[in-house]
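**Q** Pasting the sequence and the predicted coordinates here, then a few questions.
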Amino acid sequence: MQRIIIGITGASGVIYGIRALQLLRDLPGIETHVVISPAALRTALHEVDMPASEIQALCDHEYKHKDIGAAIASGSFRTAGMLVAPCSIKTLSGIAHCYDNDLIVRAADVCLKERRRVVLMLRETPLHAGHIALMDQATRNGAIIMPPVPAFYSKPRSLDEMVTQSVGRALDLFDIHLPVVRRWTEDTTED
């Protein structure tokens, strides 16, 4: 069983974390461990037509945002790593500075110290020098910064397809390959 941690923060784009859970839910051999910040639940009220209970039902295990004693807060808890989708600047700052004040940042910090993959789907634009410095520091710590930038070569026909493609590419970084991901030079036309 491959375990993956998903952190969903309050940045705009909660659909990225939700889509990751939707894509992973039916994959055999994948177990999701999720932390949803209170700010993410508030953002979800504005961005998606899903109650919190429906989002929470998508995961195998959910942890409270402030529960720093949770299983995923320990390096002895084996995982493939962590996807933070979306990743707020606040969370990026915590990860860059190892400021483990909540479970999302703590779990990411643990993954980094154990040399496990941490992918941050950073949602902010435009960027100032402080944001860029935080991205640099998080990268030096071992994280991968992956803003959800649309891949137009896949010829998306909807926002839903763009979200799925971006999340699928993020999951590629954990060697989780999904048939919904369109790849460069592969046929993108419909029959």
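**A** Everything's here; your move.

**Q** okay, CA-based contacts and neighbour counts for the rest of this
**A** Fine.

**Q** which residues of the chain fall in helices?
**A** Remark: helices assigned in the chain by DSSP state H are 14-25, 38-47, 52-56, 89-97, 103-113, 129-141, 159-172.

**Q** Just tell me which of those helices ends up closest to Gln2.
**A** Nearest to Gln2, of all the helices of the chain, is helix 14-25, at 11.0 Å by C-alpha to C-alpha.

**Q** Would you mind getting the angle between that closest one and helix 159-172?
**A** With axes from the mean of the first three to the mean of the last three C-alpha atoms, to 10 degrees applied, the angle from helix 14-25 to helix 159-172 works out at 60 degrees.

**Q** Take this one as well and set it beside the first:
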Amino acid sequence: MRLIIGITGSTGVLYGIRMLEVLKKLGIETHLVMSEWAEKCIGMETDYDLDSVKSLATSVSDEKNMASSISSGTHKIDGMVVAPCSMKTLSAIANGYDDTLVARAAGVTIKESRKLILMVRETPLSAIHLENMLKLSRLGVVILPPVTEFYTKPKTIDDIVNHGVGKCLDQFDLEHNLYPRWGSS
């Protein structure tokens, strides 16, 4: 399996980082692209440095590199996850404004009928945000905000992040044990 992982400048970059860690352990090929603000958020929100995050991916492209392989539909991938997905990136994807490689790769993922998952991060949501999400959902894009669940009795931030990442992995039928399933003992 080959996945594109986009990390954009919204709070919650830990979701994208954890996604890369888990996918690497699963042996999944990943192509990482981060926005400028994602890189800044990594420094503000985590103890990770950019090089260690990039080392988790199989390959990395600069967000301004519109000649990257992932900007073309002829580059075969199984899907893309944007974790987290800022409202700016959501808007760009919803309106076909491919001004960054994250938006372009997402647009290509849509046009090639491949799975696209957006872990949108914002609250409260405006009517504009909701309309952009509805527009994309009608195209088959999975809108998967990292909503905290409590039935698993999370005790740490890692428990909460693992649940969100696990929900994304479920979309690709990837086996994991990041959280207990409902009804499991």
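**A** Cool, got the structure. Model, not experiment: these values are computed from the prediction.

**Q** Please work out which of the helices of structure 1 is packed deepest.
**A** Across the helices of structure 1, averaging neighbours per residue (mean count of other C-alpha atoms under 10 Å) puts helix 103-113 on top, at a mean of 25.

**Q** which bit of structure 2 covers it?
**A** For helix 103-113 of structure 1, the aligned range in structure 2 is residues 101-111, judged by TM-score structural alignment.

**Q** Look at Lys76 of structure 2 and say how many residues are nearby.
**A** Look at Lys76 of structure 2: counted by other C-alpha atoms under 10 Å, it has 15 neighbours.

**Q** Residue in structure 1 paired with it?
**A** Using TM-score structural alignment, Lys76 of structure 2 lines up with Arg78 in structure 1.

**Q** Just give the closest residue to that match, not the sequence neighbours.
**A** Arg3 (7.3 Å; C-alpha to C-alpha, 6 or more residues apart in numbering).

**Q** Can you tell me how far that neighbour is from Ile176 of structure 1?
**A** Using C-alpha to C-alpha, to the nearest Å, Arg3 of structure 1 is found at 11 Å from Ile176 of structure 1.

**Q** Count the neighbours of Ser55 of structure 2 for me.
**A** Around Ser55 of structure 2 there are 14 residues (other C-alpha under 10 Å).

**Q** Aligned to it, what sits in structure 1?
**A** Using TM-score structural alignment, the equivalent of Ser55 of structure 2 in structure 1 is Ala57.

**Q** what does Gly164 of structure 2 give?
**A** Residue pairing (TM-score structural alignment): Gly164 of structure 2 is matched to Ser166 of structure 1.

**Q** Please report how far its match lies from Ser53 of structure 1.
**A** Distance from Ser166 of structure 1 to Ser53 of structure 1, by C-alpha to C-alpha: 25 Å.

**Q** Same check on Asp187 of structure 1?
**A** Per C-alpha to C-alpha, Asp187 of structure 1 is found 38 Å from Ser53 of structure 1.

**Q** Ok, Lys155 of structure 1 next?
**A** 33 Å.

**Q** Show me what Val33 of structure 2 aligns to in structure 1.
**A** In structure 1, Val33 of structure 2 lines up with Val35, judged by TM-score structural alignment.

**Q** need the contact list for that match.
**A** Val35 of structure 1 makes contact with Ile5, Ile6, Gly7, Ile8, Glu62, Tyr63, Lys64, His65, Leu103, Ile104 under the criterion C-alpha atoms under 8 Å, 6 or more residues apart in numbering.
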